[in-house]
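Colleague: I'd like to go over a predicted model; first the sequence, then the structure.
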Amino acid sequence: MQTKDMTTGSPAGLILRFALPLMLGNVFQQFYTFVDTMVVGQALGVKALAALGAAEWLTFLMFGLVQGLVQGFSLVMARQFGAGDDKGLKKAVAGAVWLSLGAAVLFTALGQLMLRPVLLLLRTPAEIIDLTLIYLRILYASLPVAFAYNLLAALLRALGNSKTPLQAMTLSSFCNIALDLLFVFGFGWGIQGAAAATVLAQLLAACFCFVKLRGSGLFSLGNKEYYPDRDVIKEQLKLGLPMGLQNMITAMGGLIVQSVINGFGVLFIAGYTAANKLYGLLEIAASSYGYAMSTYSGQNMGAARYDRIGKGLRAANLIGAATALLMSAIMVFFGKPVLGCFLTGDSVTVEGAMRIGYHFLLVLAVFFPFLYILYVTRSCIQGMGNSLLPMISSIVQLVMRTGCALLLPALIGESGVFYGEVCAWLGADLLLAFSYFYCMKKLRTAAGPAEI
């Protein structure tokens, strides 16, 4: 099994080489959600597209929680791997497996119970609420699969292996696209078919990662050596819970914004949803640099190479800002053609939704570098073992996003909700900058200036 030591060598080169396979894998992952939305929009019309949009933040609420928890668990694995502690690594894997099993059962049950009441609370339009509900019920039933894939991929990344998750996601993406076309166009299963295709594709990705890890010796959970250690469990919960809550806080802000958007009607939801799909695709590089930075700083913390963390952060932020400017250009120059891929119907409906979506893209494009800086800096701090300050930055995002969404439409109209997104980035960036310097100051105090 391939691993990668990130405690020696050029920080910029290591981060780029680690991030690029992740980026490609995430492109494929986002691409099949892109295709889901495109197939639904073209085959089933604006109402079905709006139903997917109404489901988006509820999907992120639960699956973001899963991803955050597992990412927190994996930081302990990265630290043990960086320190060369094989026994500690096995205990960290065992703890992550048992924690994931328990959380999967709990979240699946809670998710099914909360869906309809929450959709009603969010003022989901009556003409799309049933479509949204059935789509979400299928996805929430697949939470054990989501835990399995995210845990296996996070373990591989903690060991410095970002290529296997890329291969898994590439395979599952093509599978998802084929199943989308078969289930929606071929079998006529509608929005249920799109949900089923996503679940089956993620199951394939999980199986692929497990096969690659099967011979690693990290999953012999019947042996007493692999039983979870109480101290390891506590450390994983200490890191995982704030990171999961961080994503939940982000989702809560999104849900409040979604409730405002739902009040603007199906046409606005459809345009906003179409723009969000392109936004999600162009955000991928940011999350990939974030994963790379998290593993990089985690391994260097484990190896006590504190001097390399700052160098890595500066390199990653420069790479991220340059990438963000390219993504901004794509939104400006190619936004309208991409939006047209999702929208079908009479010319007045399509033109109205297009206008809404493109306005949103222009607002995002101006401020996009700040989003990339947010991902990189937050992940660096998490990799250093502090998940509380990044969680607080998510609270700042929540306050900024929801405050703007609730107040600005009264002042400048419906488009006011667009500015909540960029205000959330700016507020979080400011807090994260102070947080990073605070964490580095603590390291200097503990380790001595010569080691930083």
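Modeller: Everything's here; your move. Residues are numbered from 1 along each chain as shown.
Colleague: CA only for contacts and neighbour counts going forward, please
Modeller: Noted.
Colleague: skipping its backbone neighbours, what lies nearest G403 in space?
Modeller: Using Cα to Cα, 6 or more residues apart in numbering and skipping residues adjacent in sequence, the residue nearest G403 is G420, 7.3 Å away.
Colleague: presented hereafter is structure B, for comparison with structure A:
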Amino acid sequence: MSSDKTAHDILNAPVTPLFFKMAMPVILGLLVNGLYNFVDAIFIARAVGTDGIGGVTAAFPIQMILISISAMMGSGVASILSRRLGANKDDEANRVFNASIFLAFSVGLFFSVVVSFFNRDIFILLELPPAIRDYAIEYLHPIALFSVISFCYGTLSDSVRAQGLNNHVFFMMVMSSLLNISLDALFLFVFEWGVAGAAWATVIALSSSCVYAARLILSGKHRIRFYRDYIRPNKAVHKETIALGIPIFMSYAGYGLMLLIVNIAIVMVAQQNAELLISAHGILNRTLMLIFLPILGMMIAFQTFAGFNFGARKLPRIGQGLKVALIVSTLYCLIWTLVMLNIPHYLYVLFSEDQQLVNTAAEISTVVYLLFITAGIAQICPALFQAMGYAKPSAWLNALHTYVLLIPVLWLSVHWWQSEGIWWTFPIIDAIAGIIIAAYTWFFMQQLNIKLQENN
């Protein structure tokens, strides 16, 4: 489907079927792509053991921070591109894209050098248990060394998505995931490279998708293209890109920060069981990430939809799309809430035959998933403001969970309930943040409807 036909559908097709049509390729791609994280953890736990998955869990917050910076730039440029393309300002869109590629390469190269150099010092500073520290260092080194590829791919893939070319996005995710899983099996079970093998599988798979995205844009068949004269620093573009990408950065980095803070809390509160709890939390979060991906796919589809329609000044369609996205995402969250509160063992036994590890992860799940039903609200509503170019409300709504509520609620919960309080932190935060985000978004939409009525 051509870019022009895709843009026409986004602006004119019936909202509900359009939402599913836009969301499903992204969701399927994310699931296939995310499946490698899930399978990756299973392979590591089976090939290396409980301490191996504990080490990867300890390294994952640092990896998430790198991903969050890349996602910030990619999401920011996607927001700008979708609005420029929706307004038929293709030359402006191409200036933005090429300047953003320059930024992604420069920032990625910087972090490749810095994180690779300070890799060991980071984990020594965090005072990780020695049993898992070496695994964490071994896993993070290849990931950090080739961060520049991850950063470039983030901007390339989000630029493809911003054009509504979700089938290509889906293909890139599938290709990367299948290659990653295949290399995981080869490096871990045949070559016996340990956790470093899993990291190298990730690097190689990501590089293949980056090459595909670059060749797609180089083909010249779509509205976004490479222009040598535009590949240079552009302060105005970089400023807007980062401002719009901050909400996604805060969301992704917040997730990494949450994992880091929880790991630190475990080491401080449950010293004797720290390795077990960190490993159990690791397989819980790998499972949560896979479950969460369809919500992220719905958010990405809705953001593209809202950005196009806002650029074309079709504001009533944005409200219709918001309702559809919230209803579908909330129903999805309800299903998984019921599953993870009642039968989480069936997923966790895939990781290990260590019954103590499985039981510990299942016990934690019965608390952590209590209010998972609010996850759709927490993702879709901030995406509305980002799509419309309102960076500040999107940023602070995304900041609620981790940057405003996490530390005080965690401190109080641990003070009252010791190690069990670590897990009760999450449903408490979900409840508070869900109420605030829903109320703020409802008020905003009411004001928007009033303005529409006045204009009519």
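Modeller: Cool, got the structure. Computed from a prediction, not measured in an experiment: that's the story for all the values here.
Colleague: would you give the TM-score for this superposition?
Modeller: TM-score of the superposed chains, computed with TM-score structural alignment, normalised by the length of the first structure, equals 0.92; 445 aligned residues with a Cα RMSD of 2.3 Å.
Colleague: hang on, the earlier thing: what separates the residue nearest to G403 of the first structure from A365 of the first structure, distance-wise?
Modeller: Distance, G420 of the first structure to A365 of the first structure, using Cα to Cα, to the nearest Å: 14 Å.
Colleague: and those two? Which one has more around it.
Modeller: G420 (25 against 20; other Cα atoms under 10 Å).
Colleague: show me what the more buried one aligns to in the second structure.
Modeller: Under the alignment (TM-score structural alignment), G420 of the first structure pairs with T425 in the second structure.
Colleague: which element is its match on?
Modeller: Assigning secondary structure by DSSP states H and E places T425 of the second structure in helix 419-455.
Colleague: can you pull the buried residues of that helix?
Modeller: 419-430, 433-434, 437-438, 441 (16 or more other Cα atoms under 10 Å).
Colleague: do the same with stretch 123-133 of the first structure
Modeller: 123-125, 128-129, 131-133.
Colleague: I'd like the residues you listed as JSON lines, with distance to G25 of the first structure appended.
Modeller: Compiled in JSON lines, those are given as follows (distance: Cα to Cα, whole Å):
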{"residue": "R123", "distance to G25 of the first structure": "35"}
{"residue": "T124", "distance to G25 of the first structure": "33"}
{"residue": "P125", "distance to G25 of the first structure": "35"}
{"residue": "I128", "distance to G25 of the first structure": "32"}
{"residue": "I129", "distance to G25 of the first structure": "32"}
{"residue": "L131", "distance to G25 of the first structure": "29"}
{"residue": "T132", "distance to G25 of the first structure": "27"}
{"residue": "L133", "distance to G25 of the first structure": "29"}
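Colleague: among those, which pair sits farthest apart?
Modeller: R123 and L131 (14.3 Å; Cα to Cα).
Colleague: mind listing the helices for the stretch 1-150 of the second structure?
Modeller: 3-12, 15-47, 50-86, 90-125, 130-145, 147-162 (DSSP state H, counting those that start in this stretch).
Colleague: centre of the chain to the first one, how far?
Modeller: What it means is helix 3-12 of the second structure. 26 Å (Cα atoms, centre = their mean, to the nearest Å).
Colleague: if we can go back for a sec, E56 of the first structure: which of the buried residues of stretch 123-133 of the first structure is nearest?
Modeller: Of those, the one sitting nearest to E56 of the first structure (Cα to Cα) turns out to be T132, at 9.4 Å.
Colleague: map that closest one onto the second structure.
Modeller: Aligned by TM-score structural alignment, T132 of the first structure pairs with A136 of the second structure.
Colleague: without its sequence neighbours, what residue ends up closest to that match?
Modeller: Excluding the flanking residues, the one nearest A136 of the second structure by Cα to Cα, 6+ apart is G55, at 4.2 Å.
Colleague: and for the residue opposite the one you found in the first structure once aligned, the neighbour number?
Modeller: For G55 of the second structure, the aligned position in the first structure is occupied by A51, per TM-score structural alignment. Other residues near A51 of the first structure number 27, with proximity taken as other Cα under 10 Å.
Colleague: same question for the one 4 residues further on.
Modeller: Burial measure for A55 of the first structure: 23 neighbouring residues, criterion other Cα under 10 Å.
Colleague: you'd agree Y375 of the first structure is up against G290?
Modeller: Yes. Using Cα atoms under 8 Å, Y375 of the first structure is in contact with G290, at 5.2 Å.
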